[in-house]
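Enquirer: Fold the following for me, if possible:
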Amino acid sequence: MDVHGGLVGPDRAPRAGVQAGVEHELATAGAIAASVLGTAVLPAAQAHAADEPLPCPHIFGVVCTWTGPDGEGGLRLLNHDEFFLPGGVRSAQNQDREPWCFYTGPAFSGPRLQLNPRETNRDLAFPARSARRGFCEE
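Expert: Presented below is the predicted three-dimensional model:
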């Protein structure tokens, strides 16, 4: 017997050689699994980043808005209805206890998007030209 408990002889291969082969196969399988899992985890990490808060002052009852996506551009705090938003709003973070509705047109007109309490939207997909506190109504 060898030190690993395997039989040594003309009709038996040493266990150490078998064990090395198994370890190599396990290492290869592990590398493949790691690369597959790494690829699968990456989109989930990116999706989570989209929900992370933007750099907004911690003021309760306001909505932080930016003229650019991802919190870029000019920052403007909203705490009352805005009939017209100069420069538009492309990203927003709601720190109010009420939802806010963002509209593509001035005077609360056109297609709209609702931002719920404690919700962050890094890209509204349009420059909002007006906004008001409350649910978006059809």
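Enquirer: only C-alpha atoms for contact and neighbour calcs from this point on.
Expert: Fine.
Enquirer: measure residue 25 to residue 33 for me?
Expert: 12 Å (C-alpha to C-alpha, to the nearest Å).
Enquirer: With residue 20 instead?
Expert: Distance from residue 20 to residue 33, by C-alpha to C-alpha: 20 Å.
Enquirer: same question, residue 47
Expert: As judged by C-alpha to C-alpha, residue 47 and residue 33 stand 22 Å apart.
Enquirer: Ok, residue 75 next?
Expert: Residue 75 is 44 Å from residue 33, where distance means C-alpha to C-alpha.
Enquirer: So for the two, which residue has more residues nearby?
Expert: Neighbours per residue, other C-alpha atoms under 10 Å: of residue 75 and residue 33, the larger number sits with residue 75, 17 against 12.
Enquirer: Please generate a structure for the following sequence too, so the two can be compared:
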Amino acid sequence: MMNPYLALDSLSYVLSDGRTLFSNLTEQFDQQPTGLVGRNGIGKTVLARILAGELEPSTGRCLRSGTVHYLSQQVSRLNHVSVASLAGVQATLNALERIEAGSTAQVDFDAVGDCWDVRQRLQHELERNGLGPVDDSHG
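Expert: Okay, the predicted model is just below:
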């Protein structure tokens, strides 16, 4: 793969009690959806948090060409978080809504940039991944 979206270079993670969850992981990923599968306690959540930049590896590097999102299994943490927030486009959508309501503030136009189709792109990605359609009336 010439320009990976995500690259792991000799990644390892050691727990505070000295147990090694994984070591010397080296892999490259493109932008296609990728799932982590394995038995409980093997380190899937820790690895996902490292990939998203929420946690640092014990050794090695995780190189990202863009944003990687981690969606926790603990849904209770997400009670008031919108799909747009999880996708990293909430600020753009908020600015777009203000413009549609009549705002002429330059800060709103700067926030939207070239993303005038952000709603459609988000919906497309959700549907492409089997998660749409989504009712956006709740934020």
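Enquirer: How alike are these chains, TM-score-wise?
Expert: Overlay of the two chains. TM-score (TM-score structural alignment, normalised by the length of the first structure): 0.25; 57 aligned residues with a C-alpha RMSD of 4.7 Å.
Enquirer: My guess is residue 102 of the first structure contacts residue 109. True?
Expert: No: using C-alpha atoms under 8 Å, residue 102 of the first structure makes no contact with residue 109, being 9.3 Å away.
Enquirer: So residue 21 of the second structure belongs to a strand, correct?
Expert: Yes: secondary structure of residue 21 of the second structure (DSSP: H, G, I helix; E, B strand; the rest coil): part of a strand.
Enquirer: Just give the number of residues close to it.
Expert: Look at residue 21 of the second structure: counted by other C-alpha under 10 Å, it has 15 neighbours.
Enquirer: So it sits against residue 44, correct?
Expert: No: in this structure residue 21 of the second structure lies outside contact range of residue 44 using C-alpha under 8 Å: 9.2 Å.
Enquirer: List the buried residues for the one helix or strand residue 108 of the second structure maps to?
Expert: Residue 108 of the second structure belongs to helix 106-112 when elements are defined using DSSP states H and E. Within helix 106-112 of the second structure, the residues that count as buried by 16 or more other C-alpha atoms under 10 Å are 108-109, 111-112.
Enquirer: need the residues you listed in a markdown table with distance to residue 28 of the second structure, can you?
Expert: Converted to a markdown table, those look like this (distance: C-alpha to C-alpha, whole Å):
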| residue | distance to residue 28 of the second structure |
| --- | --- |
| 108 | 36 |
| 109 | 36 |
| 111 | 31 |
| 112 | 31 |
